[in-house]
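Engineer: Okay, here's the prediction I keep looking at, along with the sequence it came from:
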Amino acid sequence: MKSQWAALYENLKSDIEDGRLAAGERLPPEQELSARHGVSRNTVRRAYLALSQDGSIRSINGRGSFVMRTNVTYEIDAVSRFRDVLEKQGVASSSQLVDSAVTTADAELAARLETTEGSAVLSQTTIILGDGVPFILTTRYFPADLIEDFEQRLLRVGSFTSLLKEAKLGDLHRKSTTVGARLPDERESSLLKCPRNAPLLDVVATGMLADGRIVEWQHAVMNSRLIKLSFVNA
């Protein structure tokens, strides 16, 4: 016989999967759901915890628990950008800076950026959010001498593609994308607010200008419970 919390979990899970509880919708407070189903608040709390652990809902202190938006499709082509994809699918996008620094390229990074070992490289790590929910954690590397006052201008503009246009360097084109899958480490789990047992999409991509010059190499991890990748032929 199923425990009360497991039965409640399955009922709520079914409501989410069938659309009776829509993405972004706030779930009833524990006390209200407890009275509605004739169970204790601890039972409701355990069911909510299980839903949070499997990625179905997200609990925000002081605000409640909300149904996670799932299955955002990211169609990857030569020029697509994830924040634009979110907006087109009705998801409000934003970004959160984790860190930004100028460092030197080791042999591997120099090869990826087609520059010389020891050259200055701008590194920037950001979280991309949709409706306030973390979707992607990405670290990007750029040749530091690409644009004058690069770091300050990128922090001001907030978008590399917009900065390229401001600097009259043209559009950013994707040269290559490689996708794998793995479990998150502790830092990734914390920043993406996902369980340690929830698989991530591990994505490595290289960006170039129209003249073929490599200007970006990035390593991103994506919450696979929220994102589906679709590759589009140019």
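Structural biologist: Right, received. Where do you want to start? Numbering: from 1, shown residues only.

Engineer: For the rest of this, base every contact and every neighbour count on C-alpha atoms.
Structural biologist: OK.

Engineer: What ranges does the protein have for its helices?
Structural biologist: Secondary structure of the chain by DSSP state H: the helices cover 4-17, 30-37, 41-53, 82-88, 107-113, 150-157, 160-166, 186-192.

Engineer: Pick the most buried one from those.
Structural biologist: Among the helices of the chain, helix 41-53 has the highest mean neighbour count (mean count of other CA atoms under 10 Å), at a mean of 19.

Engineer: ok, and here's another one to check against it:
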Amino acid sequence: MSTAERTDPAVRAGLRLAVSLLTIVPVRSGPVDRGTARWAMTLAPVAGLLVGAVAAAVLVVSGRLGFGSGLAAALAVGAMALLTRGLHLDGLADLADGLGSGRPATEALAIMKKSDIGPFGVITLVLTLAIQVAAIAEAPVAGVVVAAMTGRLAVTWACRSRVRAARPEGLGALVAGTVRRRDAVAATAVTAAVAAVAALTGPGGGVYHAILGATAVLAGLAASTALLRHAVRRLGGVTGDVLGALVETSVTAALLVMALR
């Protein structure tokens, strides 16, 4: 059996796992091991492309129905939350509560595992959603596609080698340290290229927006990298909540860039 024949099933299994982990699309992922997890996290931006395409469709349909840009943007944000079960927003709130507590790593992790949301989490969620809605209302339709892909690319980088898991169990333990750096670089290049093309050819797009699209990818990664370093320093590694928070942070930063006039 050739290398390609051995690799293709692993890639397909990883893609199915990425979609099943990062969206509500009912895809059967099959048995999960570290190899499958590696491909799933490397291909995470593909799941973002799916989420972003649905959100963009919501924007277009809302516009044709005569809804204002603000309402259309709110519906698009709602669609993205629905497609992800709100798990990334929940992770953002949990991480905000854990880091905001100022407690040592063990206690902060315990706070993050609680089902309730504290004041830090509520404030962070409200501000994040408000910024996302306002930015989408100002950005071209393709902006949500660029942002959704960038958010999942943040997960790819957060799971690269040498990034530890904060707990011995859970999603973080499964995916932490699985992605090779060269694969993360390749995923970034492809994501930036797709973002530029989407921004160039999408409704209301142009050359300026294509440049913004590629820039938004880098800005989203910069924001998520800063948060990742802080979270790893405070918690000792990544968890599923940390990954969710990185998604929303990167999405928000990318949207802010796409909203620039």
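Structural biologist: Sure, I can see it. A quick note: this is a predicted structure, and the numbers were derived from the prediction, not measured.

Engineer: So after superposing, what's the score?
Structural biologist: The TM-score (TM-score structural alignment, normalised by the length of structure 1) is 0.26; 105 aligned residues with a CA RMSD of 6.0 Å.

Engineer: I'd like to know which of the helices of structure 1 is closest to Asp202 of structure 1.
Structural biologist: helix 186-192 (11.4 Å; CA to CA).

Engineer: Quick one: list the elements packing against the closest one.
Structural biologist: Applying 3 or more CA pairs under 8 Å, 6 or more residues apart in numbering; DSSP states H and E, one finds that helix 186-192 of structure 1 contacts strand 133-143.

Engineer: Can you give the contact residues for the strand it packs on?
Structural biologist: 68, 113, 115, 119-129, 188, 191-193, 215-223, 226-227 (CA atoms under 8 Å, 6 or more residues apart in numbering).

Engineer: got the angle between that strand and helix 150-157?
Structural biologist: 150 degrees (axes from the mean of the first three to the mean of the last three CA atoms, to 10 degrees).

Engineer: got a markdown table for the helices of structure 1, with distance to Thr206 of structure 1 too?
Structural biologist: Listed next are these as a markdown table, based on distance: least, CA to CA, whole Å:
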| stretch | distance to Thr206 of structure 1 |
| --- | --- |
| helix 4-17 | 36 |
| helix 30-37 | 47 |
| helix 41-53 | 33 |
| helix 82-88 | 15 |
| helix 107-113 | 8 |
| helix 150-157 | 18 |
| helix 160-166 | 13 |
| helix 186-192 | 21 |
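
Engineer: Looking at those helices, which is nearest to Val203 of structure 1?
Structural biologist: Taking the helices of structure 1 one by one with CA to CA, helix 82-88 is closest: 12.7 Å.

Engineer: before we move on, the earlier item: who wins for proximity to Val98 of structure 1 among the helices of structure 1?
Structural biologist: helix 186-192 (9.2 Å).

Engineer: and the residue lying closest to Phe82 of structure 1 once chain neighbours are set aside, how many residues sit next to it?
Structural biologist: Distances taken as CA to CA, 6 or more residues apart in numbering put Tyr74 closest to Phe82 of structure 1, at 6.6 Å, once the chain neighbours are dropped. Using other CA atoms under 10 Å, Tyr74 of structure 1 has 20 neighbouring residues.

Engineer: Could you double-check that Tyr74 of structure 1 sits in contact with Ser230?
Structural biologist: Yes - Tyr74 of structure 1 sits in contact with Ser230 when judged by CA atoms under 8 Å, with a separation of 5.9 Å.

Engineer: tell me which residues in the top helix by length along structure 2 are buried?
Structural biologist: As assigned by DSSP H, the longest helix anywhere in structure 2 is helix 207-235. For helix 207-235 of structure 2, the neighbour count (16 or more other CA atoms under 10 Å) marks 209-225, 227-229, 231-232, 234-235 as buried.

Engineer: That helix: how far from the chain's middle?
Structural biologist: 11 Å (CA atoms, centre = their mean, to the nearest Å).

Engineer: Which secondary structure elements does it sit against?
Structural biologist: Checked by 3+ CA pairs under 8 Å, 6+ apart, helix 207-235 of structure 2 has helix 105-113, helix 142-158, helix 181-201, helix 240-258 packed alongside it.
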